[in-house]
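Asks: Provide a 3D model corresponding to the input given below.
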Amino acid sequence: MTHPIAAIILAAGKGTRMKSDLHKVLHPIAGRPMLLHLMASVDELNPAKKVVIVGDKADQLESALGGTADLAVQEPQLGTGHAVQQAEAALAGFDGDVLILYGDVPFVPAATMQAMIDRLNAPDAPAVVVLAFEPADAQQYGRVITDGDRVTKMVEHKDATEAERAVRLCNSGLMAAKSADLLALLARVTDDNAAKEFYLVDIVNIANADGRHCAVVKTDPYDVAGINSRAELAAMEGEWQARRRVQAMADGASLIAPETVWFAWDTVLGRDVMIEPNVFFGPGVTVADDVKIRANSHIEGASIAAGCEIGPFARLRAGTILEEKAKIGNFVETKKAHLGQGAKANHLTYLGDVTVGARANIGAGTITCNYDGYFKYQTVIGENAFIGSNSALIAPVKIGRDAIVAAGSAVTIDVADGELRLVRGEQLVKPGWADRFHDAMRKKKAGK
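Replies: Here you go, the predicted model:
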């Protein structure tokens, strides 16, 4: 029998160590706020309720969540137990399993959450399930003292004996409990401690004192790593990227210098993709099979079909669509650009708000002039068109199929199919003028 699931996510802390005007849990990893990484994992369990406990910068969290979770305010902030209690009103009438998570612990897998729920519903019916881990260095973590998988005691590092400190199993802070048990246990937690705070961990000891038992589920330290500072944020980004690179290669992509490639949380790569050094993927990139991405390219919000070649030194911005075997070369920038099959822009070009037909060739230095300071306009380039070097296509404008725009042209009027358009000023030739100019200037400089 399955039970409805609720998730309580604690995110009321001030995050002072970040020294930021942005809420701590909204700092991104792989281009996605850490809180939204966690919420995506929660959503895999199809929860009936999601409650985010907010405090400082609550308006930022409300905006980021966009109505996908209930918010409960913790003010004043009197500890983790007190924070969870603030969800009581939002959970009124809820009868099921409750997960307690932390907004600054973003990479708890959905499978681990499910393991906690499964253990909570095992035949021996534990009152609380604690998620624990074994770090390489236990540092100042609270310890989980166990007998088998039953928790006999939870103890903070500062209160632990030497024997207890020798235990490597540490408390992540994440828990699961039945809603009725959780609220009843929290009501009995006191602030009888040096910090005068209500600690969530006390519900385990209270349940044990009642003669009930609590259980532990173990997980990898990476899954429960908390982020409290810029340095920890960078370290977690590095670890996430390292794992993603390994996954990319396992899935059939080649990374020449893996440590120099940076992925976004949603990057999709096909098979036999070749990625040269120093490539950065922003959010929203899909790459099909047999694509070559050359060095020092920056790609975001782009869809790249099979057989395309990108770079080196290319920038693909949001709304770029490349069909099969299209090519974007060095120092080319695209934005809302749709290139048809086999179309190419090999050098020094800006393509914005443009549709380029199949097999069209865009010469070096071409610019689609898409903005007049107030509005954006479209350029349409037909199949097999040839745009000569250093051309300015001043939108809105249409270049027809098989048309040729001569190098150096500034095109303001549509070009018909098969037409040649040449827009240049008349060349004026004055033989000997340069020689006479140089002679005069040299004499002037010499003071003669």
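Asks: contacts and neighbour counts: CA atoms only from here.
Replies: Noted.
Asks: thought Ala345 was touching Phe331?
Replies: No - if you go by C-alpha atoms under 8 Å, Ala345 and Phe331 don't touch, sitting 9.8 Å apart.
Asks: Before we compare anything, build this one as well:
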Amino acid sequence: MTTPIAAVILAAGMGTRMKSDLHKVLHPIAGRPMLLHLIDSVDALDPAKVVVVAGARREQVEAAVTPLGVEVAIQAEQLGTGHAVRQAETALAGFEGDVLILYGDVPLVTTETMRAMVDRLHGAGEPSVVVLAFRPADPAAYGRVIADADGRLDKIVEFKDASPEQRAVTLCNSGLMAVRSADLFRLLGQLTNTNAAGEYYLTDLAELAGKDGRGAVVVETDAAEVAGINSRAELAAVDASWQAKRRVRAMADGATLVAPDTVWFSFDTQIGRDVLIEPNVFFGPGVSVADGATIRGFSHIEGATVGEGAEVGPYARLRPGAVLGEKSKVGNFVEVKKATLGKGAKANHLTYLGDAEIGAGANIGAGTITCNYDGFFKYKTVIGEDAFVGSNSALVAPVSIGAGAIVGAGSTVTQDVEADALRLVRPPQETKPGWAKRFRDMMRVKKAAK
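Replies: Predicted coordinates:
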């Protein structure tokens, strides 16, 4: 029988180093708040309960996690990490199982690592506490994990309380733990605040577990997985780490990235096989790119669907609601918003298509715009299959261009065009021989008289 799992995520800190009105754990990585990245990884374990412990700006945290079914416990006073976990006791009343203790500002911990922590809790010796540790390139001021060669843990010492010998240890504490619910709050009740900071350290659970009999053990992971975020610079570094892994996955799945370090993915970007992505492409949230598509350089895509074999860019912008059909093409300096291009439809350059439906095989000439907004409401433009819209045309919505119709270059179309018709909206052209010369001569005389 599988033991139920609960997670307690600590997110009560002020986050003052971020210098932001937004709660630290809500700052985004790849377009998604870091806290929600962590909750996604927890959700893969099918937890019985997830509790976020919040303090400052708790209303922001509640707004972000309550719709996900996550409960919020409040730490009104900042009395240390051990005190913070105790605030989840009411929320976990009656829960019998394993409890993961995580940090909202340590968002890249994988489901696999969480599972390894829980599994070790039920492994050899059935320890009371499992501590996740890592070996950073520079241990700096991290708390040190004092353990034997078998991973049996003696104690965790905060850097400011550590002796020179203990500071020489390279195994560091991530702060993450796994503890049986039957042990957790009993051990927390034994914590004291007799330390340099006068706080109730969660890390003291390791030493208490040793006195309890079953002791504590260590599970090690890579330092990048437990990177914490306390500043904008650290946020950028963690985002860069996430991006690097996502690029590798995209290429492993069959996409070609010409200059991988210049491509930026969102948390939910979907990329098919044989997709070619040129340098300096940005994917915002909600993008799906089908097999065989080409995304040329300097394109910005968000909330859009790119069909099989379609081509985007260079220097194109696809905004939310853009749907490009099979083998359609959106070229340089074309912007598409809430518009659908049918199979093989083309808008090759210098065009805005908003609130529009463009049929298969239609061709939209350079400089064409759909005039979809009157300052109060948005209106739709419908362009039929195989229609041809000449360059520098303005289609004033609501308007419909029939299948196979042709709109002459430079037209301002305010009325529907029937199928296979030609619509010309141009003033008659008139030529006045010699007029330009006479005008210049007259103006020169006037200028000379001044």
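Asks: picking that back up, Ala345 and Phe331 of the first structure: which is more packed in?
Replies: Ala345 (28 against 20; other C-alpha atoms under 10 Å).
Asks: what residue of the second structure takes the place of that one?
Replies: Alignment note: Ala345 of the first structure maps to Ala347 in the second structure; criterion TM-score structural alignment.
Asks: Is that match in a helix, a strand, or coil?
Replies: strand (DSSP: H, G, I helix; E, B strand; the rest coil).
Asks: which element follows the strand or helix carrying Ala83 of the first structure toward the C-terminus?
Replies: Per DSSP states H and E: Ala83 of the first structure is located in helix 80-85. Using DSSP H and E, the helix or strand that follows helix 80-85 of the first structure in sequence is strand 97-102.
Asks: mean deviation (superposed) between whatever helix or strand comes next after that next one and the second structure, please.
Replies: Of the helices and strands lying after strand 97-102 of the first structure in sequence (DSSP H and E), the nearest is helix 110-120. Following the fit onto the second structure, the mean deviation recorded for helix 110-120 of the first structure is 0.6 Å by mean C-alpha distance after the TM-score superposition for the first structure.
Asks: tell me which residues of helix 110-120 of the first structure are tucked away?
Replies: Judged by neighbour count using 16 or more other C-alpha atoms under 10 Å, the buried positions of helix 110-120 of the first structure are 110, 112-117, 119-120.
Asks: Repeat that for stretch 65-76 of the first structure.
Replies: 65, 69-74.
Asks: what's next to it, contact-wise?
Replies: 12, 36, 49-55, 62, 82-83, 86-87, 90 (C-alpha atoms under 8 Å, 6 or more residues apart in numbering).
Asks: What of stretch 286-298 of the first structure?
Replies: Stretch 286-298 of the first structure has contacts (C-alpha under 8 Å, 6+ apart) with 267-282, 302-316.
Asks: same check, this time on stretch 318-331 of the first structure
Replies: For stretch 318-331 of the first structure, with C-alpha under 8 Å, 6+ apart as the criterion, the contacting residues are 284, 300-315, 334-349.
Asks: Inside helices: which ones of the residues you listed?
Replies: Within those, no residue falls in helices by DSSP state H.
Asks: Which among the residues you listed count as buried?
Replies: Among these, those buried by neighbour count (16+ other C-alpha under 10 Å) are 284, 300-315, 334-349.
Asks: Next, the contact list for whichever residue in the first structure pairs up with Asp183 of the second structure, please.
Replies: Matched by TM-score structural alignment, Asp183 of the second structure corresponds to Asp181 in the first structure. Asp181 of the first structure makes contacts with Ala127, as judged by C-alpha under 8 Å, 6+ apart.
Asks: Am I right that Asp181 of the first structure sits in a helix?
Replies: Yes - counting by three-state DSSP, Asp181 of the first structure is located in a helix.
Asks: And whatever residue of the first structure lines up with Gly375 of the second structure, how close does it get to Lys49 of the first structure?
Replies: Using TM-score structural alignment, the partner of Gly375 of the second structure in the first structure is Gly373. Taking C-alpha to C-alpha, to the nearest Å as the measure, Gly373 of the first structure falls 47 Å from Lys49 of the first structure.
Asks: Compare those two (neighbour count), which wins?
Replies: Using other C-alpha under 10 Å as the criterion, Gly373 of the first structure and Lys49 rank with Lys49 on top: 17 against 6.
Asks: Can you tell me the element the closest residue to that one other than its chain neighbours falls in?
Replies: Closest residue to Lys49 of the first structure apart from its sequence neighbours, by C-alpha to C-alpha, 6 or more residues apart in numbering: Ala6 at 4.5 Å. Ala6 of the first structure belongs to strand 5-11 when assigned by DSSP H and E.
Asks: tell me the average deviation of that strand from the second structure after fitting.
Replies: Counting by mean C-alpha distance after the TM-score superposition for the first structure, strand 5-11 of the first structure comes out at 0.6 Å.
Asks: what range in the second structure matches that strand?
Replies: Taking TM-score structural alignment, strand 5-11 of the first structure hits residues 5-11 over in the second structure.
Asks: SS state for Arg17 of the first structure?
Replies: Quick answer, by three-state DSSP: Arg17 of the first structure is helix.
Asks: Next, count neighbours for the aligned residue in the first structure for Gly254 of the second structure.
Replies: Aligned counterpart of Gly254 of the second structure in the first structure: Gly252 (TM-score structural alignment). When neighbours are defined as other C-alpha under 10 Å, Gly252 of the first structure has 15 of them.
Asks: now Gly252 of the first structure: how far from Gly211 of the first structure?
Replies: Distance of Gly252 of the first structure to Gly211 of the first structure, computed by C-alpha to C-alpha: 54 Å.
Asks: and Ser241 of the second structure, how many neighbours?
Replies: Counted by other C-alpha under 10 Å, the residues lying close to Ser241 of the second structure total 16.
Asks: how about the nearest residue to it, chain neighbours excluded?
Replies: That would be Ala224: by C-alpha to C-alpha, 6+ apart, it lies 7.5 Å from Ser241 of the second structure.
Asks: residue in the first structure matching that neighbour?
Replies: Aligned partner of Ala224 of the second structure by TM-score structural alignment: Tyr222.
Asks: Val105 is in contact with that match, correct?
Replies: No - counting by C-alpha under 8 Å, Tyr222 of the first structure does not reach Val105; the two are 9.5 Å apart.
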